[in-house]
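K.L.:
I would like to see how this sequence folds:
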Amino acid sequence: MFHKEGTASIFLATIFTAVVLLLSDYFITETTWLRMTLQIAALLVLIIVLQFFRNPKRSAVLDSNTIVAPVDGKVVVIEEVYESEYFKDKRIQVSIFMSPINVHVTRYAISGLVKFSKYHPGKFLVAWHPKASEENERTTIVVENETFGAILYRQIAGALAKRIVNYAKEGMQVIQGTDAGFIKFGSRVDLFLPIGTPINVVLNQKAIGGKTVIAKKE
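P.N.:
Predicted coordinates:
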């Protein structure tokens, strides 16, 4: 299953591969190694595009007492920071870095009401850069429920990511684990949680979007 944001890219990659295969067979009849190299390269391009836009079906177990990972990747930050855009106070930041080989679907970490959704143009620093959260192209979304209050997640473009897709609109009721958007190529998502939230992950842990429990209240 592939994400709808990849429809155009998959179509173009398929056409490109088909053209290379046909033309190489037609025009390169004697130099076998060159024909094979071009065909393998074209097939690899198609495979890379297909794996990048994959969208595995995941049935999230809805639980208002948990915050689930919004994306696949590695937990690279767990620390107390000052969140200056929306809360303007201290929060616990949990950041997940996505490499180009990770699934890049963004999922809602909790069910609740979207209170804030804003796009920010910006730079394309590498996603793990300390200033990426404030200076890179990004979107900021705040979702609120009765258990945790308001939590903020931020989709951050990386050095290769040139497009962030965000489906959250202010006033929407959203469901934990469902499709919240997409980030193309290497990137990062930051979660900002209330101080005192019991964190359920550790640094360098692999997170699975919609499945891994980031925080849990008993």
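
K.L.:
Please count neighbours and contacts with C-alpha atoms only from this point.
P.N.:
OK.

K.L.:
quick one, strands of the chain?
P.N.:
Secondary structure of the chain (DSSP state E): strands at 66-68, 73-83, 89-98, 105-107, 112-120, 138-145, 149-157, 164-166, 173-174, 179-183, 187-193, 206-207, 213-216.

K.L.:
Measure how buried F2 is and give me the count.
P.N.:
Counted with other CA atoms under 10 Å, the neighbours of F2 add up to 15.

K.L.:
which residues touch it?
P.N.:
50, 53-56 (CA atoms under 8 Å, 6 or more residues apart in numbering).

K.L.:
Geometric centre of the protein: which residue is closest?
P.N.:
The C-alpha lying nearest the average C-alpha coordinate of the chain belongs to H104 (CA atoms, centre = their mean; 3.9 Å).

K.L.:
Quickly note the distance from that residue to V165.
P.N.:
Using CA to CA, to the nearest Å, H104 is found at 11 Å from V165.

K.L.:
returning to what we had before: right, and the residue nearest to the centre of the chain touches F53 too?
P.N.:
Yes. Between H104 and F53 a contact is recorded at 7.3 Å, counting by CA atoms under 8 Å.

K.L.:
burial count for the residue nearest to A150 when sequence neighbours are not counted?
P.N.:
When the adjacent residues along the chain are set aside, A150 lies closest to E144, with 4.0 Å between them (CA to CA, 6 or more residues apart in numbering). If you count neighbours by other CA under 10 Å, E144 ends up with 19.

K.L.:
run this one through as well so I can compare:
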Amino acid sequence: MKLHREGYRILGLSLAAFLGLSFLSYYLFNAMVFYGFVSLFTLLYVLILQFFRVPSRNITAEPQQVICPADGKIVVIEEVFEPEFLKEKCQQISIFMSPLNVHANYFPVDGKVIYTQYHPGKYLVAWHPKSSTENERSTTVIETMEGKKVLVRQIAGAMARRICFYAKTGMKSTRGEELGFIKFGSRVDVFLPLEAKIHVDLGQDVKNRKDVLASL
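P.N.:
Just a heads-up that it's a prediction; the model follows:
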């Protein structure tokens, strides 16, 4: 287990603030209030640490399989029209990440990144039907060696107001390498070809790099 680099600044500032407020409470209030503040700040800091944890996981999926890019729960499995880049009907799988999930996101397939785009937007709750098209989001499209295209969309939500994505057009993508990070959770949509065989169910809890979403 390690901490993600996106959390270093927040963790440092939070620790400084918590220590400062704890010392202030020590001089301004009685011991009971001081220990109450310390307990509360310790709990809050542990929760923040949870947001930025990166567990070590091994990929055991077959080469043609699409691994899960995010921790969370499967909230959408449906056939849709993808209008931004693919401009065709696809199978969409959406993973909702709660504040308690790991928030790092990973490439689901090997291939080449052929498209990346960041979109500023709203901060609707992640399960809102329009969050995929109206919220702050990033889109990354990977083309596999077989010519199949997989689109991954990171979507900010009501709590998650900062998307970090590391993919650049033209770079090689490797399954299990970092695609990006959504601070404090939200949602990741994966768009697959219609012929892809889905291996997850609606409502299923999934783990990044460990579970298999589909076979191409």
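
K.L.:
Tell me how they score on TM after superposing.
P.N.:
Overlay of the two chains. TM-score (TM-score structural alignment, normalised by the length of structure 2): 0.95; 215 aligned residues with a CA RMSD of 1.4 Å.

K.L.:
follow-up on the earlier one: what separation is there between the residue nearest to A150 of structure 1 and P194 of structure 1?
P.N.:
E144 of structure 1 is 11 Å from P194 of structure 1, where distance means CA to CA.

K.L.:
likewise A157 of structure 1?
P.N.:
Counting by CA to CA, the gap from A157 of structure 1 to P194 of structure 1 is 24 Å.

K.L.:
same deal with I141 of structure 1?
P.N.:
In this view, I141 of structure 1 and P194 of structure 1 are 15 Å apart by CA to CA.

K.L.:
Of those two, which one has the most company?
P.N.:
More crowded of I141 of structure 1 and P194, by other CA under 10 Å: I141, with 24 against 18.

K.L.:
I'd assumed S133 was in contact with E83 of structure 1.
P.N.:
No. Contact criterion CA under 8 Å: E83 of structure 1 and S133 do not qualify, at 10.3 Å.

K.L.:
who has more neighbours, those two?
P.N.:
S133 (22 against 17).

K.L.:
how about the closest residue to that one other than its chain neighbours, what does it touch?
P.N.:
Spatial nearest neighbour of S133 of structure 1, excluding adjacent residues (CA to CA, 6+ apart): I156 at 6.5 Å. By CA under 8 Å, 6+ apart, the contact list for I156 of structure 1 reads 127, 132-133, 136-139, 164, 187-190.

K.L.:
buried sites along stretch 23-41 of structure 2?
P.N.:
By neighbour count on 16 or more other CA atoms under 10 Å, the buried set for stretch 23-41 of structure 2 is 25-26, 34, 37-38, 41.

K.L.:
One more: stretch 64-84 of structure 2?
P.N.:
For stretch 64-84 of structure 2, the neighbour count (16+ other CA under 10 Å) marks 65-77, 82 as buried.

K.L.:
Tell me how far that stretch lies from the chain's centre.
P.N.:
How far stretch 64-84 of structure 2 lies from its chain's middle: 12 Å, per CA atoms, centre = their mean, to the nearest Å.

K.L.:
for stretch 108-119 of structure 2, same thing?
P.N.:
15 Å.

K.L.:
got it, and stretch 20-35 of structure 1?
P.N.:
Relative to its chain's centre, stretch 20-35 of structure 1 lies at 38 Å (CA atoms, centre = their mean).

K.L.:
how long is that stretch end to end?
P.N.:
End-to-end distance of stretch 20-35 of structure 1: 9 Å, with CA to CA as the criterion.

K.L.:
Contacts for stretch 157-172 of structure 1, please.
P.N.:
Applying CA under 8 Å, 6+ apart, the external contacts of stretch 157-172 of structure 1 come out as 113-117, 124-127, 132, 136-139, 141, 155-156, 180-188.

K.L.:
Might one say that A132 of structure 1 is in contact with G122?
P.N.:
No. At 9.3 Å, A132 of structure 1 does not count as touching G122 under the criterion of CA under 8 Å.

K.L.:
neighbour-wise, which of the two wins?
P.N.:
Applying other CA under 10 Å to A132 of structure 1 and G122 shows that A132 carries more neighbours, namely 22 against 14.

K.L.:
which residues does that one contact?
P.N.:
Counting by CA under 8 Å, 6+ apart, A132 of structure 1 makes contact with 124-126, 156, 158.
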